[in-house]
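**Student:** Just a sequence and a predicted model for now, questions to come.
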Amino acid sequence: MPEYGYFLSCEEFGPADLVEQARMAEQAGFQALWISDHYHPWNDDQGQSPFVWSVIGALSEAVSLPIETAVTCPTVRIHPAVVAQAAATSAVMTGGRFRLGVGTGEALNEHILGDRWPPLHVRLEMLEEAVQVMRRLFSGEVVNHHGTHYTVENARLYTVPDEPVPIDISGFGPKSTSLAARVGDGYVTITPQDDAVTRFRKGGGGAKPVSGGTKVCYGTDRDECVRTAHRLWYNEQLPGEMGQVLPCPRHFEQLRPLVTEDMVRDNVVCGEDVDQHVAALAEFADAGFDRVYVNQIGPEQRAFFDFYRTKVLPQLPQ
């Protein structure tokens, strides 16, 4: 049966709020933390985007829960040698309780230095090479690498954990899922699809952990919850590759009319129906996930944690 964790949203909350949410998550009985890694929020209403590595440093002192980025892009905006140093330090600060979740990223966050935004097949090549570079650096040895996409010369990480940082790879389609199965220490995805889990496990992932996450909006007024989820996270209902190719929050805001409140009502658990909340997380367990993370949309954070502590978590498959 899976572990259940809380998903900290750096797009929606500032550093102090995120640390306080982590404390409440631990007190409520959640077993792990995910934290997003973005340069921009998806839209201005979300309104935040702190530097994830600074927040992880604070979290390492505030809670004893395992922490994972969901997910970091180590290919364009930040060189993988720098990500490796940040991840190694995070692992040391958390006493080995840190996992590095990585993915191919989005133009929203990665285009900011003016670099070309590559097509998916190139981004997958870059991600695989970045993983190779980071793994070599986690050894604490001097690394020289002259690859297709990255150069590293005389680089050595002096602050490293006792064990190399596990690298989980995010994937939504068959190509990225196959990459995760081949080179990842685990697999990260969002939707509870058992065919993706099967593809990962049969493609070489075996018994490595599969993690997924979902968003909910708890509150006593379901209609108000729907409006909140629509205002803050309508972007999650946009189809196709828009999430990967649009470069600015304002572009997502221009697409807001495409997403109706009814679409959110049909696709996001909103309100205080315990059975709906339990079913949303149990769906991941039924699909074979090892870890399931949930994020509360909007300001009702303390009420959400009380609700999950007393009514939801006790009913989930353990």
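**Tutor:** Okay, I see it.

**Student:** From here on, just use CA atoms for contacts and neighbour counts.
**Tutor:** Will do.

**Student:** The longest helix along the chain: what's the following helix or strand?
**Tutor:** When the chain is parsed with DSSP state H, its longest helix is helix 120-138. Counting by DSSP states H and E, the next helix or strand C-terminal to helix 120-138 is strand 143-146.

**Student:** what packs against the next helix or strand after that next one?
**Tutor:** In the C-terminal direction, the helix or strand that comes right after strand 143-146 (DSSP H and E) is strand 151-155. Packing partners of strand 151-155 (3 or more C-alpha pairs under 8 Å, 6 or more residues apart in numbering; DSSP states H and E): strand 143-146.

**Student:** helices and strands around the strand it packs on, which ones?
**Tutor:** Using 3+ C-alpha pairs under 8 Å, 6+ apart: strand 143-146 touches helix 120-138, strand 151-155.

**Student:** Could you check the angle the last one makes with helix 120-138?
**Tutor:** Pointing back at strand 151-155 there. Put simply, strand 151-155 runs at 10 degrees to helix 120-138, going by axes from the mean of the first three to the mean of the last three C-alpha atoms, to 10 degrees.

**Student:** right, and the helix or strand after strand 151-155?
**Tutor:** Taking DSSP H and E, what comes next after strand 151-155 is strand 167-170.

**Student:** Packing partners of that following strand?
**Tutor:** When contacts are defined as 3+ C-alpha pairs under 8 Å, 6+ apart, strand 167-170 sits against strand 98-102, helix 174-183, strand 186-189.

**Student:** in it, what counts as buried?
**Tutor:** Across strand 167-170, burial judged by 16 or more other C-alpha atoms under 10 Å covers Ile167, Asp168, Ile169, Ser170.

**Student:** next, the one to line up against it:
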Amino acid sequence: MVAVTERTFSSNRVLLSAERCQTKFRRNKVLVSPIKWSPQCGQWSHAHYADLSTDECMMGVRRILYVYNGLGVSDVCRDQLFKTLSTLIHPDYHVVEYIKPEEIQCGLWKRNAALITFGGGYDEGFIGALRKEGLKQVQTYVESGGSYLGLCAGGYFGCDRIEFDKHGPLQVCDERHLKFFPGICRGPVFPGFKYRSFKGASAASVTYKPLSGQPVTFSSYYNGGGQFTLYGEGDSDQTVEILAWYNSLPGTPAAIVKSVVGDNGLAILTGIHPEYDSSLLARDDPCIQRFVDTLDKWDAERIDCFTDLLRRLRITVNF
């Protein structure tokens, strides 16, 4: 293999040292000439690549799972997502990193991305921080064959339109930009939601359809998420697959959906939090105490579900 590597810099900080540097690739190409400093992005860019075989490219390569870290994301949701991803991925193939809105806007992250994820919080914050350029970068990444995982607020964010707390004090009803799911996300599906609070949190019973085997029923952490409805009553869309249903709601609406986007891109959107490890919850909080034992009971099924979602998104897991 050609012994040429690219060092990645962000805000004057070396991310990969000489001892731990990874080969960056893009469509079976490797860096063969110097990269240039981009003052706007605060990173090196404009690299030139030479062709390599797929096998050569995969030697020593660890593609990145990016976790959004900026305005709109809950610190707890962000950290739960980061920890669970770090636990489940195969370390020979992937690494997990936080990514800021300004880094998303720059677009250089797309070269080595295996997945971009947005966790719980409020998606109006995502929109405000990313602005038009950042939204376009995420959209074009997925449309060009990338993978997106949106959980709770990230699930709303990935739809064509949302209806959140319609006619209520927290109402947000508007079109969304990414449009990975050709329909509406409506929520919260359970009452009592308040921002920065566990008052509306619960253990939501869902039935999940894995890649192989029979559907599995389990309970997952829930706090403010939505249900996913395709446009047009009774309509179907061959690019969309429902992966999980809320068991206790009338009509058992969709709790997790998968969409094929553009040129073989993939997006999975969830209203629940299968990434949440119940052992890390604030177990002394009376609101959490109401249902934490239920989450503990179904923890193995939760892990299986989240692992299955990662496999669907073309992530190599650790078992």
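**Tutor:** Yep, that arrived. All figures in this text were calculated on a predicted structure; none of them were measured in a lab.

**Student:** Quick check: TM-score for this pair?
**Tutor:** TM-score of the superposed chains, computed with TM-score structural alignment, normalised by the length of the first structure, equals 0.34; 182 aligned residues with a C-alpha RMSD of 6.4 Å.

**Student:** what ranges do the helices span in the stretch 151-300 of the first structure?
**Tutor:** For the stretch 151-300 of the first structure, the helices defined by DSSP state H, counting those that start in this stretch occupy 174-183, 194-200, 222-233, 242-245, 249-254, 261-267, 274-286.

**Student:** what helices or strands is the second one leaning on?
**Tutor:** So the one you mean is helix 194-200 of the first structure. Packed against helix 194-200 of the first structure by the contact rule (3+ C-alpha pairs under 8 Å, 6+ apart) you find helix 174-183.

**Student:** and the angle for the helix it packs on with strand 98-102?
**Tutor:** Using the same axes, to 10 degrees, helix 174-183 of the first structure lies at 140 degrees relative to strand 98-102.

**Student:** picking that back up, can you add mean neighbour count and distance to Val216 of the first structure and give the helices and strands packed on strand 167-170 of the first structure back as a markdown table?
**Tutor:** Below are those laid out as a markdown table (neighbours: other C-alpha atoms under 10 Å; distance: least, C-alpha to C-alpha, whole Å):
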| stretch | mean neighbour count | distance to Val216 of the first structure |
| --- | --- | --- |
| strand 98-102 | 26 | 22 |
| helix 174-183 | 20 | 25 |
| strand 186-189 | 26 | 17 |
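
**Student:** Rebuild these as TSV, extending it with distance to Trp233 of the first structure.
**Tutor:** Formatted as TSV, those follow (distance: least, C-alpha to C-alpha, whole Å):
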stretch	distance to Trp233 of the first structure
strand 98-102	22
helix 174-183	24
strand 186-189	18
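
**Student:** so Ala86 of the first structure makes contact with Val55?
**Tutor:** No: using C-alpha atoms under 8 Å, Ala86 of the first structure is not in contact with Val55, being 11.8 Å away.

**Student:** Identify the residues contacting Ala62 of the first structure.
**Tutor:** For Ala62 of the first structure, the contacting residues are Val19, Ala22, Arg23, by C-alpha atoms under 8 Å, 6 or more residues apart in numbering.

**Student:** Cys270 of the first structure versus that one, what's the distance?
**Tutor:** Separation of Ala62 of the first structure from Cys270 of the first structure (C-alpha to C-alpha, to the nearest Å): 29 Å.

**Student:** need the helices for the stretch 1-150 of the first structure, in chain order.
**Tutor:** In the stretch 1-150 of the first structure, the helices defined using DSSP H, counting those that start in this stretch lie at 15-28, 52-62, 80-93, 107-110, 120-138.

**Student:** Of all these, which one is nearest Arg182 of the first structure?
**Tutor:** Comparing the helices of the stretch 1-150 of the first structure against Arg182 of the first structure with C-alpha to C-alpha, the closest turns out to be helix 120-138 (9.8 Å).

**Student:** Report all helices and strands that that closest one contacts.
**Tutor:** For helix 120-138 of the first structure, the packing partners by 3+ C-alpha pairs under 8 Å, 6+ apart are helix 80-93, strand 143-146, helix 174-183.

**Student:** Can I get the ones you listed in JSON lines including distance to Leu120 of the first structure?
**Tutor:** Listed next are those as JSON lines, based on distance: least, C-alpha to C-alpha, whole Å:
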{"stretch": "helix 80-93", "distance to Leu120 of the first structure": "18"}
{"stretch": "strand 143-146", "distance to Leu120 of the first structure": "22"}
{"stretch": "helix 174-183", "distance to Leu120 of the first structure": "9"}
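
**Student:** looking at those, which is closest to Pro15 of the first structure?
**Tutor:** With C-alpha to C-alpha as the criterion, Pro15 of the first structure lies closest to helix 80-93 of these, at 16.1 Å.

**Student:** If you count neighbours, what's buried in that closest one?
**Tutor:** Buried residues in helix 80-93 of the first structure, counting neighbours by 16+ other C-alpha under 10 Å, are found at 80-81, 83-93.

**Student:** For Ser176 of the first structure, state which of those residues is nearest.
**Tutor:** Each of the buried residues of helix 80-93 of the first structure was checked against Ser176 of the first structure using C-alpha to C-alpha; the closest is Pro80, at 18.3 Å.

**Student:** residues touching the closest one, list them.
**Tutor:** Counting by C-alpha under 8 Å, 6+ apart, Pro80 of the first structure makes contact with Pro74, Ala130, Val131, Val133, Met134.

**Student:** Tell me who's in contact with the fourth one.
**Tutor:** The neighbours of Val133 of the first structure, taking C-alpha under 8 Å, 6+ apart as the test, are Pro80, Ala81, His145.

**Student:** Surely the second one touches Arg135?
**Tutor:** It stands for Ala81 of the first structure. No: judged on C-alpha under 8 Å, Ala81 of the first structure makes no contact with Arg135 at a distance of 9.8 Å.

**Student:** what helices or strands is the strand of greatest length in the first structure leaning on?
**Tutor:** Longest strand of the first structure, by residue count under DSSP state E: strand 210-217. Here strand 210-217 of the first structure touches strand 186-189, helix 222-233, strand 269-270, helix 274-286, strand 291-296, going by 3+ C-alpha pairs under 8 Å, 6+ apart.

**Student:** related to what we said a few turns ago, can you list the buried residues of helix 80-93 of the first structure in TSV and add distance to Val102 of the first structure?
**Tutor:** Shown next, in TSV, are the buried residues of helix 80-93 of the first structure (distance: C-alpha to C-alpha, whole Å):
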residue	distance to Val102 of the first structure
Pro80	11
Ala81	14
Val83	10
Ala84	11
Gln85	14
Ala86	13
Ala87	11
Ala88	14
Thr89	16
Ser90	15
Ala91	15
Val92	19
Met93	20
